[in-house]
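Novice: For reference, the sequence and a predicted model appear below.
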Amino acid sequence: MDTPTQIDMSAMRAAATRAVAALKPLANEDRLLLLCQLTQGEQCVSDLEEKLGIRQPTLSQQLGVLRDQGLVATRRQGKNIYYRVVDPDALAILQVLYSLYCPKD
């Protein structure tokens, strides 16, 4: 007879802590839209503002949060700052969210 596998609650709690930390930055509509747009490739702030309709102050604030959380990185080219998603776990989460919630063609 097979014995049920015991769940290591300490490991489960640590995993839950990591999962919550990964999901918190995504629990904001503007940040989620920014990340979804950035999955299409690197983009500058002015392009993001135009495509998403998020005003500059809010856009800068939310991009700062994403940068502080290590989800996006920047590079400067002249006067423009370009953003890109650098966290592979965030990309995987976004892919699942897209498949569940975004309209199908």
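Specialist: Sure, I can see it.
Novice: From now on I want contacts and neighbour counts done on CA atoms only, so please keep to that.
Specialist: Will do.
Novice: What segments of the protein are strands?
Specialist: Taking DSSP state E as the criterion, the chain contains strands spanning 43-44, 72-77, 80-85.
Novice: One more to weigh against that first structure:
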Amino acid sequence: MDQHRNLDLAAMQAAAAQACGLLKTLANPDRLLLLCQLTQGEYCVSDLAAQLGIGQPTLSQQLGVLRNEGLVATRRDGKQIYYRLASDDAAAVMQVLYARFCAPGRER
């Protein structure tokens, strides 16, 4: 039996739409930097701004996009809001991107 005929087109289309949504969200240098940093753990906004050199307005806007897309989650501790990576899919893609583009010893 030809396995290509058993593909569920509707499921493939839904998966493709989901993947495109994730890739569209990742297609921004500031959001990529944020997600890369968040793969290392939980950070408050001021730490992210200091470590990544992203201005406060841009940082807040991009964290809002990531939160709305379900890629990050927040935790409040007093006046501080801490962000952490919340998407296994985003973590897996970030792992591949790191290995392909950022790993030590990788020629650029």
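Specialist: The structure has been received and is ready for your questions. Computed from a prediction, not measured in an experiment: that's the story for all the values here.
Novice: Can you tell me which of the strands of structure 1 is packed in deepest?
Specialist: strand 80-85 (a mean of 19; mean count of other CA atoms under 10 Å).
Novice: export the strands of structure 1 to a markdown table and tack on distance to residue 25 of structure 1?
Specialist: What follows is these, written out as a markdown table (distance: least, CA to CA, whole Å):
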| stretch | distance to residue 25 of structure 1 |
| --- | --- |
| strand 43-44 | 19 |
| strand 72-77 | 11 |
| strand 80-85 | 13 |
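Novice: between those, which gets nearest to residue 36 of structure 1?
Specialist: With distances scored as CA to CA, the stretch of these nearest to residue 36 of structure 1 is strand 80-85 (9.4 Å).
Novice: Following superposition onto structure 2, what is the mean distance for that closest one?
Specialist: In this overlay with structure 2, the average offset of strand 80-85 of structure 1 from its partner residues is 0.5 Å by mean CA distance after the TM-score superposition for structure 1.
Novice: one step back: out of the strands of structure 1, which comes closest to residue 97 of structure 1?
Specialist: When these are ranked by proximity to residue 97 of structure 1 (CA to CA), strand 80-85 comes first, at 15.6 Å.
Novice: So which elements touch that closest one?
Specialist: With contacts taken as 3 or more CA pairs under 8 Å, 6 or more residues apart in numbering; DSSP states H and E, strand 80-85 of structure 1 sits against helix 29-38, strand 43-44, helix 45-52, strand 72-77.
Novice: let's see it at 6 Å
Specialist: Packed against strand 80-85 of structure 1, as judged by 3 or more CA pairs under 6 Å, 6 or more residues apart in numbering; DSSP states H and E, are the following elements: strand 43-44, strand 72-77.
Novice: Present those strands as JSON lines; the columns should include distance to residue 102 of structure 1.
Specialist: What follows is those, written out as JSON lines (distance: least, CA to CA, whole Å):
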{"stretch": "strand 43-44", "distance to residue 102 of structure 1": "21"}
{"stretch": "strand 72-77", "distance to residue 102 of structure 1": "22"}
